[in-house]
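J.: Please work out how this folds:
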Amino acid sequence: MLDSLLSDANQRLEKALRYVTLCEDAIERLKYPKASLTVSIPVRLDDGSLRMFQGYRVRYDDSRGPTKGGVRFHPNVTLDEVQSLAFWMTFKCAALSLPFGGAKGGITLNPKELSKFELERLSRGYIDAIADFIGPDVDIPAPDVYTNPMIMGWMMDQYSTIRRQITPGVVTGKPITMGGSLGRETATAMGAFFVMQAILPRFGLPPAGTTVAVQGFGNAGAVIAELLYRAGYKVVAVSDSQGAIYASQGLDIPSIRQFKESSRGIKAVYCQGTVCNIIEHEVLTNAELLTLNVDVLIPAALENQITAANANDIKAKYIFEVANGPITSEADQLLEAKGIHVFPDILVNAGGVTVSYFEWVQNRNGLYWSLEEVNRRLEAKMTEETEKIWAIAQELTISMRTAAYVHALNRLGEAIRAKGTRDYYVN
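T.: This next block holds a predicted model:
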């Protein structure tokens, strides 16, 4: 546990352990990833030059089933980050009672610097390098930061080519025509919306008049912003990597999304526009958005956005983590001391992996569900687990984050115990 991000993530585990009865075997196993793979991926660029990219895949724990987790393309990807994300995925799958363990993958690069052809060669090269490490019954990748259905389709196709058989279940988040599930692209945001709908009424916060700021206007952030807007919430600020916009009377989220999407180049894989080009607003930095005086703050970008350095400046009373790990463990303590309610990523953003599970099930059965069926099942799952975690938090008088880890630990402990532990052999 020497790596900083993973050490920080492990502090959440240590805190939750005070409230569960877990065998020594389970505690020891959950402190370390099961397997980590680092690969070098050679890619022939369009100008004929060769460039090497560093890639990673980590399977953290498979006590409850094959591991599951996204693949991100980002300049800041490191093995430490990927291990931390795989750790969170382990607890997320257990908290939602999915038959998966946790995994994660990534490649260190700025994907916007590559052409579509170069991205395809990179994506296929990544699968060439990790093909023996993944599989529909071993480890199932999915989209994450700067990866999308097209990239997942390339990865599934490359794995199928290697195995000499069509294998849709090896990857989720694929295009619909390649075995993807309806509702997968919006699942992370939709799941978060269902959690918010279950939680906010408990605090007497109806949609009308409840102000919201969303940091991150990518796939998850843009969709949750529009879902809240259409439900009647007042979304007053949003941001992307270039900065933020704010309007106290509320923003027209559908118009902002339309602008962002229409500014995309015809041949581009990634959106090239920025929300900061929208007129009639106040321009802020991402850091300033986090400290706005709003009811609800939604970090939907990257990890470590709220730290000890800015936690005391946070004014929102309710934070829903749509991003993975946006709040450090040290900041958690400061926010809790201020009476700010934090609803953790391993619950709030679990809609993505839940619908990935639905996609995996559909691939294996060869029977595909309607969008209405997918969303109905997603709402039922997210609401059910939110209520269970809420009940634990109230019973033990602990935060929702700690309650979510307690809930997950109980399920992980049962799975590890079922395979035989020291207690079984000693007694």
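J.: From here on, just use CA atoms for contacts and neighbour counts.
T.: Will do.
J.: what ranges do the strands span in the protein?
T.: 35-44, 50-61, 67-74, 101-108, 139-143, 211-215, 234-240, 243-246, 282-284, 296-299, 318-320, 341-343 (DSSP state E).
J.: this one next, for a side-by-side:
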Amino acid sequence: MNPFNEKPSKSILEMVPTLKELSPKPYNKLETDPYTKARVILMNGIEVEAALFGHNFHRHCVDNDLRREIALCRRMEQMQQKSINWLSPSDETPLETTISYEQLAVDLTAWLAMHEPDPYAKACMDFALLEDFDHLYRYANLLKADEDIPTHKLTLDTIEITPGRPTIAHHRHPSDTVRRAANAKVADIRTMINTMTLTAGEQQTMNFYMNIGNTAPEGVSRDLFLEIGMVEEQHVTQYGALLDPTMTWLENLLLHEYVESYLYYSFSQFETDPSIKKIWENCFEQEVAHLHKACELLFKYEGKEWQQVLPTGEYPDLLDLKPTKEYVREVLAKTVANTADKEDFVDVSNLPENHEFFVWNDQVNGRVQDVPSHVVIREQIDQNSEDYRYEDAESAVFALRDRTKDNTSLGRKQEK
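T.: Model (predicted):
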């Protein structure tokens, strides 16, 4: 599939939906496939990124004719975002939604890493993957404590619930969250899609926790959202750093529209819910029109053809969200003790003793017994004699197998 070869069936104005059409029937939180929920969350985040990018473009553009053009596409992106976000049912609690957010983060990152041709970009994905995997475990224990819901009943056993790199070890100096930027002129199209998708997905998670975290009950629940919300800031910084900063606004607009069209087309092929599948199909048709408009603007204002921005118009392998248990286990076994050292990743034991990681981590965490991600597990163990897990087999990491004690040193303290 090459969207540049597709001819829009209608003009953008002819595709404008009514307000009634923007309010679809929500999914059933207990019966819906967890990957349908994940697709909804991701495309909500993709459209939020489109809207935020469009507004920033608007604020940095001096030509009002061009601003009018991007205002039309941005309004359509906002409509898509509302329609998708309104698929989430009102009876789904914020904590239940959070479980879907973290499952998306794990399975999306793992799938993209498995298909990533660039070794450095893949290493970045593998690094953040183990942190989102641990976040899922921490929130799952909170859900069990607060609402007495075992997370595997929501995820339908599609993902393991077990510790990753402990969240207490995620808090790093800001200088160690910046990565090396890609060169869009030579980068594989897969890498460009992957990095933009993950930037938008992690940004959506960051924004979600920023907005709903303070609505959680006072105590460990509220504090856990705060702690993990700060880690999401690090993930957004990491993935955003991988994007090519030399691309112009109009080149970026073209890439945004291309990635959106790719994702909608992918999900239209794999969606199991007929009504939501129709939404993906409609949005794909709209994005093809947006993409052609982006091509038109790029040529009009910069004299460039789309081929000067993208190496090929053909979509790579379509994104098919599915269980990634074995891949996550493999990455966990090999890199659980890694941390960041500027742009690179190293075993924490190989850092110099005075490295800024240790100073920052100790400063942010304070007393270990007060760290929310540790407290939520300790309280679960105190109440039930063990933590909550759902594993196909015992952990791939020996240090994480003890269900009666939360590990707070792995990836954080040097082995003696």
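J.: quick one: TM-score?
T.: Here the TM-score for the pair of chains, by TM-score structural alignment, normalised by the length of structure 2, is 0.24; 171 aligned residues with a C-alpha RMSD of 7.2 Å.
J.: For residue 371 of structure 1, which of the strands of structure 1 is the nearest?
T.: Comparison of the strands of structure 1 against residue 371 of structure 1 by C-alpha to C-alpha identifies strand 139-143 as nearest, at 19.1 Å.
J.: winner for burial among the strands of structure 1?
T.: strand 101-108 (a mean of 29; mean count of other C-alpha atoms under 10 Å).
J.: elements contacting that strand?
T.: strand 50-61, strand 67-74, helix 79-95, strand 139-143 (3 or more C-alpha pairs under 8 Å, 6 or more residues apart in numbering; DSSP states H and E).
J.: let's see it at 7 Å
T.: strand 50-61, strand 67-74, helix 79-95 (3 or more C-alpha pairs under 7 Å, 6 or more residues apart in numbering; DSSP states H and E).
J.: burial count for the residue nearest to residue 227 of structure 1 when sequence neighbours are not counted?
T.: Spatial nearest neighbour of residue 227 of structure 1, excluding adjacent residues (C-alpha to C-alpha, 6 or more residues apart in numbering): residue 193 at 7.1 Å. Neighbour count of residue 193 of structure 1, defined by other C-alpha atoms under 10 Å: 25.
J.: same check, this time on residue 75 of structure 2
T.: 14.
J.: That one and residue 232 of structure 2, how far apart?
T.: Distance, residue 75 of structure 2 to residue 232 of structure 2, by C-alpha to C-alpha, to the nearest Å: 27 Å.
J.: check contacts around residue 378 of structure 1.
T.: 191, 351, 355 (C-alpha atoms under 7 Å, 6 or more residues apart in numbering).
J.: ok, the last one touching residue 188?
T.: When you say that, I think you mean residue 355 of structure 1. No: the criterion here is C-alpha atoms under 7 Å, and residue 355 of structure 1 misses it with residue 188 at 8.5 Å.
J.: Residue 346 of structure 2 looks like it's in a helix, true?
T.: No: in this structure, residue 346 of structure 2 is strand, not part of a helix, as judged by DSSP: H, G, I helix; E, B strand; the rest coil.
J.: wait, it sits on residue 339?
T.: Yes: taking C-alpha under 7 Å as the definition, residue 346 of structure 2 is a contact partner of residue 339 at 5.6 Å.
J.: out of these two, which sits in the busier spot?
T.: More crowded of residue 346 of structure 2 and residue 339, by other C-alpha under 10 Å: residue 339, with 25 against 14.
J.: which SS state does that one fall under?
T.: With three-state DSSP as the criterion, residue 339 of structure 2 reads strand.
J.: Distance of it relative to residue 46 of structure 2?
T.: Distance check for residue 339 of structure 2 against residue 46 of structure 2: by C-alpha to C-alpha, it reads 28 Å.
J.: Now go through the contacts of residue 378 of structure 1 and say which are in helices.
T.: 191, 351, 355 (DSSP state H).
J.: nearest residue to the first one other than its sequence neighbours?
T.: Using C-alpha to C-alpha, 6+ apart and skipping residues adjacent in sequence, the residue nearest residue 191 of structure 1 is residue 351, 4.1 Å away.
J.: Can you get me a residue count around the one you found?
T.: 30.
J.: Next: residue 394 of structure 1.
T.: Residue 394 of structure 1, neighbours per other C-alpha under 10 Å, totals 12.
J.: how near is it to residue 364 of structure 1?
T.: Where residue 364 of structure 1 is concerned, residue 394 of structure 1 sits at a distance of 39 Å (C-alpha to C-alpha).
J.: again, but for residue 329 of structure 1
T.: 39 Å.
J.: Mind checking which of these two has more residues around it?
T.: residue 329 (20 against 14).
J.: all helices of the stretch 251-400 of structure 2, in order?
T.: Applying DSSP state H, counting those that start in this stretch to the stretch 251-400 of structure 2 gives helices spanning 274-302, 325-335, 356-365, 372-384.
J.: Compare those and give me the one nearest residue 252 of structure 2.
T.: Here helix 274-302 is closest among the helices of the stretch 251-400 of structure 2 (C-alpha to C-alpha), at 9.4 Å.
J.: In terms of secondary structure, what does that closest one contact?
T.: Checked by 3+ C-alpha pairs under 7 Å, 6+ apart, helix 274-302 of structure 2 has helix 249-270 packed alongside it.
J.: Out of the helices and strands packed on strand 101-108 of structure 1, which gets nearest to residue 140 of structure 1?
T.: From those, taking C-alpha to C-alpha, the stretch that ends up closest is strand 67-74, at 4.9 Å.
J.: How much space separates the closest residue in space to residue 100 of structure 2 that isn't next to it in sequence from residue 205 of structure 2?
T.: Excluding its sequence neighbours, the residue lying closest to residue 100 of structure 2 (C-alpha to C-alpha, 6+ apart) is residue 38, at 6.1 Å. Counting by C-alpha to C-alpha, the gap between residue 38 of structure 2 and residue 205 of structure 2 amounts to 12 Å.
J.: any shared contact partners between those two?
T.: With C-alpha under 7 Å, 6+ apart, residue 38 of structure 2 and residue 205 have common neighbours residue 101.
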